[in-house]
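S.K.: whatever this is, show me its structure:
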Amino acid sequence: MTRSARRTRRTVQVVGATAAALLALSACSSDSDSGSGSGSGEKSGGADKLSGTVNVFAAASLTESFSRLGEEFEKQHPGTKVVFNFGGSDSLAAGITSGAPADVFASASPKTMKVVTDADAASGTPATFVRNRLEIATLPGNPDEIASLKDLTGSGPKVVLCDKSVPCGAAAQKALDASGLKLTPVSYEEDVKSALNKVVLKEADAALVYKTDVQAAGDKVEGVEFPEAADAVNDYPITLLKDAPNAEVGQAFIELVRSAEGRKVLTEAGFTAP
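M.R.: Down below sits the predicted model:
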């Protein structure tokens, strides 16, 4: 074999070996890409894709349970942040219809939710997710021995009610109407937490608030049930808002609220199933 032929043969062998190595590397790279692509696809197609802030406007009585669910949501979806605006449902509805940036609205009554739906600000039909009923919150130990709604009337204990424009105030009026009683409170408060706080601070002897708020207050107040509360049960609807800045995350939060896990948190707080 001539020197030129041997040189040509060695060149072919080197090229062949190089090509084989490149093919092997390509195969490894392809396998690796395929594996990472599958994982990325699962991630992007799953819940972990969610990110950003979700603004939730919710009735004051949902403060404790929704705060727990917000923490759980952020754990389940790293990269998300749940920001709550708790308050009277009427003022929240007014804010939404005035253009306040919100993704989700959870109201303490269908009436206040209707303000939002009538303004065409809701996306789809709101769904009732829990119910709540009233209790009498008294000072610890119930020193005035309040046992019924009638005990709140007359010149007896100083009583606080929610304003009639908010769901807890409307429910209180409904219970009073059902019992045929009249009650003159020392003050009307803007939401249920404000009414309860008057008793906690001993500025009032009793307040008509939700059962869930009495439970959340622990030993700071004592709860007294009364039969007329059955005539004033409030349905709580929730909806994604039409102009939600982060609709995908908002919808995911609603799904958590309505899930078995969400129902467990809410029933532990004293709410009942719809």
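
S.K.: going by C-alpha atoms from here, please, whenever you check contacts or count neighbours.
M.R.: OK.

S.K.: who does the helix or strand hosting Val116 touch, helix- and strand-wise?
M.R.: Using DSSP states H and E, Val116 maps to helix 110-118. Counting contacts by 3 or more Cα pairs under 8 Å, 6 or more residues apart in numbering; DSSP states H and E, helix 110-118 packs against helix 89-97, strand 234-241.

S.K.: would you turn the ones you listed into CSV with mean neighbour count and distance to Gly39?
M.R.: As requested, these are arranged in CSV below (neighbours: other Cα atoms under 10 Å; distance: least, Cα to Cα, whole Å):
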stretch, mean neighbour count, distance to Gly39
helix 89-97, 21, 39
strand 234-241, 24, 30
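
S.K.: this one next, for a side-by-side:
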Amino acid sequence: MKRFLLILAALLSTAACSDDPWAEEPDSPPRQVTLTVFAAASLKGAFTEIGEKFESEYSLVTVRFNFAGSSDLVAQIQQGAPADVFASADTKNMDVAITASLLDGSAKNFATNTLEIATPRDNPAKIESIRDLGSPGIKVVLCAEQVPCGSAAKKVAEVSGVDVRPVSEELSVTDVLGKVISGEADAGLVYVTDLKAAGDKVIGIEFPESAGVVNTYPVAALKGNVGDGLAEAFINFVTGTEGQAVLAEAGFGAP
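M.R.: Below is the predicted model of the structure:
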């Protein structure tokens, strides 16, 4: 075990001379290491790409993701689900993790995100602004309030003075987007990044009030993580040049 720790520490701290520093241990075969990352649903596209890039640099590391609503992820961690890193779509749920003494070290902010209105491609309800979401007969789908996108949606509605009465409340932003794409809803409030990822499957409608409600995304290592500095290395990758470039391309703002 001691030899393994020394080898992994060298891998994580330097850009080794060999393309695969693990290949130089003939006496004991190198061990594949799995890093488990619990991440907000809105991070799926960007983090999947970041995970692939991280794996390409650390050849014997496999990054395994669990994407869901941030509040659901915190609950899973509190109930003992094994995870090494937690990336939340807001500081509120990270604070829950902090209060529950789940972190190994401190959290780092790595991205921001704002909301936008999503409608089906034909926009059957002719939605043009946030105020239209309060009109009678409009089928609106939102995230549940305990989920970051739901908390943000509530704040946006309050700032706009709009009484939005959703026909459905979902546990992740991807579920909201799915109902809009399928035509089950006339509109939904989702992140700008989700609209960008959806491409021409939906129409995105910007509204100025969204600028007043910005979600900040923090990431942290969890207690009982795989160790050897691997969780910290992943976090540094996310907050570093390569990770930030992927996030920016996906539409996330700087922290």
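
S.K.: so after superposing, what's the score?
M.R.: With the length set by TM-score structural alignment, normalised by the length of structure 2, the two chains reach a TM-score of 0.87; 234 aligned residues with a Cα RMSD of 1.8 Å.

S.K.: three-state assignment of Glu261 of structure 1?
M.R.: Three-state assignment for Glu261 of structure 1 (DSSP: H, G, I helix; E, B strand; the rest coil): helix.

S.K.: all strands of the stretch 101-250 of structure 2, in order?
M.R.: 108-113, 115-120, 140-143, 168-170, 187-191, 202-205, 215-221 (DSSP state E, counting those that start in this stretch).

S.K.: and the ones you listed: which comes nearest Gln244 of structure 2?
M.R.: strand 108-113 (7.8 Å; Cα to Cα).

S.K.: quick revisit: right, and the strands of the stretch 101-250 of structure 2 - which one's nearest Thr91 of structure 2?
M.R.: With Cα to Cα, the closest approach to Thr91 of structure 2 among the strands of the stretch 101-250 of structure 2 belongs to strand 215-221: 6.3 Å.

S.K.: counterpart of Ser61 of structure 1 over in structure 2?
M.R.: In structure 2, Ser61 of structure 1 lines up with Ser42, judged by TM-score structural alignment.

S.K.: neighbours of its match, just the number please.
M.R.: Burial of Ser42 of structure 2, expressed as a neighbour count using other Cα atoms under 10 Å, amounts to 25.

S.K.: next: the one 5 residues further on.
M.R.: The burial count assigned to Phe47 of structure 2 is 25, neighbours taken as other Cα under 10 Å.

S.K.: one step back: okay, the helix holding Val116 of structure 1 sits on what stretch of structure 2?
M.R.: So helix 110-118 of structure 1 is aligned with residues 91-99, judged by TM-score structural alignment.

S.K.: adding distance to Ala81 of structure 2, write the strands of the stretch 101-250 of structure 2 out as TSV.
M.R.: Compiled in TSV, the strands of the stretch 101-250 of structure 2 are given as follows (distance: least, Cα to Cα, whole Å):
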stretch	distance to Ala81 of structure 2
strand 108-113	22
strand 115-120	30
strand 140-143	23
strand 168-170	22
strand 187-191	27
strand 202-205	35
strand 215-221	14
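
S.K.: what's the closest of these to Gly251 of structure 2?
M.R.: For those, the distance to Gly251 of structure 2 is smallest for strand 108-113, at 8.0 Å, taking Cα to Cα.

S.K.: how big's the offset between the closest one and structure 1?
M.R.: Taken against structure 1, strand 108-113 of structure 2 registers an average deviation of 0.5 Å after superposition, with mean Cα distance after the TM-score superposition for structure 1.

S.K.: who does that strand touch, helix- and strand-wise?
M.R.: Packing partners of strand 108-113 of structure 2 (3+ Cα pairs under 8 Å, 6+ apart): strand 215-221.

S.K.: so the strand it packs on matches what in structure 1?
M.R.: Mapped onto structure 1 using TM-score structural alignment, strand 215-221 of structure 2 covers residues 234-240.

S.K.: now the matching stretch on structure 2. Mean distance?
M.R.: Averaged out, stretch 234-240 of structure 1 is 0.4 Å away (mean Cα distance after the TM-score superposition for structure 1).

S.K.: check the offset of that stretch from the chain's centre.
M.R.: Distance of stretch 234-240 of structure 1 from the chain centroid (Cα atoms, centre = their mean, to the nearest Å) equals 10 Å.

S.K.: how about the counterpart of Ala248 of structure 2 in structure 1: what's its closest non-neighbour residue?
M.R.: In structure 1, the residue matched to Ala248 of structure 2 (TM-score structural alignment) is Thr267. Nearest non-adjacent residue to Thr267 of structure 1, counting by Cα to Cα, 6 or more residues apart in numbering: Ala273, 7.5 Å away.

S.K.: residues contacting that neighbour?
M.R.: Applying Cα atoms under 8 Å, 6 or more residues apart in numbering to Ala273 of structure 1 gives the contacts Phe129, Val130, Arg131, Arg263, Thr267.

S.K.: list only buried entries from these.
M.R.: Buried subset of the contacts of Ala273 of structure 1 (neighbour count, 16 or more other Cα atoms under 10 Å): Phe129, Val130, Arg131, Arg263.

S.K.: Ala68 of structure 2 reaches Asp175, doesn't it?
M.R.: No. Applying Cα atoms under 8 Å as the test, Ala68 of structure 2 and Asp175 come out as separate, 9.9 Å apart.

S.K.: who touches the aligned residue in structure 2 for Ser91 of structure 1 in this structure?
M.R.: Aligned counterpart of Ser91 of structure 1 in structure 2: Asp72 (TM-score structural alignment). Asp72 of structure 2 sits next to Leu171 when contact means Cα under 8 Å, 6+ apart.

S.K.: and if we set it to 7 Å?
M.R.: For Asp72 of structure 2, no contacting residues are found, by Cα atoms under 7 Å, 6 or more residues apart in numbering.

S.K.: what comes up buried for stretch 40-58 of structure 2?
M.R.: Neighbour-count burial for stretch 40-58 of structure 2 flags Ala40, Ala41, Ser42, Leu43, Lys44, Ala46, Phe47, Ile50, Gly51, Phe54, Tyr58 (criterion: 16+ other Cα under 10 Å).

S.K.: again but with stretch 233-248 of structure 2, I slipped
M.R.: Those would be Phe234, Ile235, Phe237, Val238, Thr239, Gly243, Gln244, Ala245, Val246, Leu247, for stretch 233-248 of structure 2 by 16+ other Cα under 10 Å.

S.K.: ends of that stretch, what's the gap?
M.R.: Across stretch 233-248 of structure 2, the terminal residues are separated by 20 Å (Cα to Cα, to the nearest Å).

S.K.: same thing with stretch 131-147 of structure 1?
M.R.: 24 Å.

S.K.: who touches that stretch?
M.R.: 199, 205-211, 214, 219-226, 229, 232-236, 271-274.

S.K.: hmm, 8 Å instead?
M.R.: Under Cα under 8 Å, 6+ apart, the answer for stretch 131-147 of structure 1 is 149, 152, 157, 168, 171-172, 196, 199-200, 202, 205-212, 214, 219-226, 229-230, 232-236, 270-274.
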